[in-house]
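Student: this is a predicted model, with the sequence first.
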Amino acid sequence: MYRNVAETIKGITGGRTLNDERKTILQPLIAFVQQKVNNGQDVNLNFICTHNSRRSHLAQVWAQVASVYFHIPSVYCYSGGTEETALFPKVADTLIRQGFVVFKMAEADNPIYAIKYSDSALPIIGFSKKYDSSFNPASTFAAIMTCSQADGGCPFIAGAEKRIAITFEDPKVSDGTPEQARVYAERSLQIAMEMFYVFSMIEI
């Protein structure tokens, strides 16, 4: 794992704790992952938000990293939206500042990014897509709703084995303000801390 990513992880795991409300919200995801691990099955997680541009990507990236950090086998993280837009550039910039290597694999209105946390691991592929894109699993996955708008506007996720609401405040509220970098960094770290809590609770 890259040294700067490891330093970011050290910062989120060094004494900060979640409140009981967030732990309760995260418990269904812990239970889903634990059941799959107990049964020796793949753990497919699809993080879903309206535009698949900010929170869902951050959750996908940090959940994948957390699963590797805690040596949880066969975890595959995806993301999608109720509509396709583009990964917001500030998300890529935030991840770079937190130690990741991020580069564009394809230029377009909806660019495709490779997001790397280690030289020895496959990159996480980041681009905006609908939750039911052929890039994502079609069955036996947990649909994790990362925004209340997607959760309310998407009453049925075809193929989802489990639907779990874990919502986060949209960092978009800071766009165009002097607070943008700070807000995106804080949201990324919040999501990271929660995904690390989830995978720290898994027994293998």
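Tutor: Now that the structure is in, tell me what you want to look at.
Student: could you use CA atoms for every contact and neighbour count after this?
Tutor: OK.
Student: secondary structure element for the one residue sitting closest to the centre of the chain, which one?
Tutor: In the chain, the residue lying closest to the centroid (CA atoms, centre = their mean) is Ala59, at 1.5 Å. Assessed by DSSP states H and E, Ala59 sits inside helix 55-69.
Student: the structure to be compared is supplied as follows:
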Amino acid sequence: MTRTESSLFTGISALIQELKPENISVERKAVLKPLIDFIQSKASKNKEIRINFICTHNSRRSHLSQVWAQTMANHFKVNNVTCYSGGTEATALFPMAAETLQNSGFRIRKISEDQNPIYSIKYAENEHPIIGFSKKLDDEFNPKSEFAAIMTCSQADGGCPFIAGAEKRIPITFEDPKAFDNTPQQAEKYNERSIQIATELFFVFSQISL
């Protein structure tokens, strides 16, 4: 299998083909560079690559980032990548975030129905599903050491000056689609943010030399 030959679900592969990483600004590429460097340093030594995407509520941007990063690692055949997400507090994976991923071709199944539901999120037939639910960044589900902490919102970035166990702490912040909840633009804005995150993580993993 060549590096760009994908085993992803058809809808996800089609969406990836339409991404435009060439439109990422020079300034934004500079923001993404520390994550590229972290992944490359691990990949070059054939080491485990653990990435924990952190936001305040672990409900929207951190999940979108976790899912797209795991997907892009698969797409570009970067091995030994495990992506996580967490928050400064636990709430719930916001339903519109899950719906946005489903509309992008992910197969999503809710496997618990409590106030903080657990989702199975699959991006490929033969890959283990991503387990999506809201949790604090230091939850038992997340790594305790040897990971990069990616701060996806400015509140978490400012409120968490120290992340225990993190090898690197990298701010890559995204605007919150929550601002459009309960408005006619909600679905459009969640998709817009998801596409931005997908595009930037496509660029990140495309830069890794194997």
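Tutor: Perfect, thanks for sending it. Small disclaimer: the values here were computed from a predicted structure and weren't measured.
Student: the helix holding Ala59 of structure 1 vs structure 2, average offset?
Tutor: Mean deviation of helix 55-69 of structure 1 relative to structure 2 after superposition (mean CA distance after the TM-score superposition for structure 1): 0.3 Å.
Student: which residue numbers in structure 2 go with that helix?
Tutor: Aligning helix 55-69 of structure 1 against structure 2 (TM-score structural alignment) gives residues 61-75.
Student: in stretch 145-159 of structure 1, what's buried?
Tutor: Met145, Thr146, Cys147, Ser148, Ala150, Asp151, Ile157 (16 or more other CA atoms under 10 Å).
Student: want to throw these into JSON lines with distance to Glu186 of structure 1?
Tutor: Listed next are the buried residues of stretch 145-159 of structure 1 as JSON lines, based on distance: CA to CA, whole Å:
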{"residue": "Met145", "distance to Glu186 of structure 1": "19"}
{"residue": "Thr146", "distance to Glu186 of structure 1": "16"}
{"residue": "Cys147", "distance to Glu186 of structure 1": "17"}
{"residue": "Ser148", "distance to Glu186 of structure 1": "19"}
{"residue": "Ala150", "distance to Glu186 of structure 1": "22"}
{"residue": "Asp151", "distance to Glu186 of structure 1": "23"}
{"residue": "Ile157", "distance to Glu186 of structure 1": "29"}
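Student: any idea which of those is the one closest to Tyr69 of structure 1?
Tutor: Thr146 (22.1 Å; CA to CA).
Student: alignment lookup: that closest one to structure 2.
Tutor: Here Thr146 of structure 1 is matched to Thr152 in structure 2, going by TM-score structural alignment.
Student: swap in Phe88 of structure 1?
Tutor: By TM-score structural alignment, Phe88 of structure 1 lines up with Phe94.
Student: quick revisit: what lies in contact with the helix holding Ala59 of structure 1?
Tutor: Applying CA atoms under 8 Å, 6 or more residues apart in numbering, the contact partners of helix 55-69 of structure 1 are 46-49, 73, 75-81, 87, 91, 117, 124, 126, 146-147, 168, 170-171, 188, 191-192, 195-196, 199.
Student: what residues does stretch 144-162 of structure 1 touch?
Tutor: In contact with stretch 144-162 of structure 1 (CA under 8 Å, 6+ apart) are residues 32, 45-50, 55-56, 81-82, 132, 138-143, 163-170.
Student: Lys122 of structure 2 versus the residue sitting furthest away from the middle of structure 2, what's the distance?
Tutor: In structure 2, counting by CA atoms, centre = their mean, Pro184 sits farthest out from the average C-alpha position, at 25.5 Å. For Pro184 of structure 2, the distance to Lys122 of structure 2 equals 28 Å [CA to CA, to the nearest Å].
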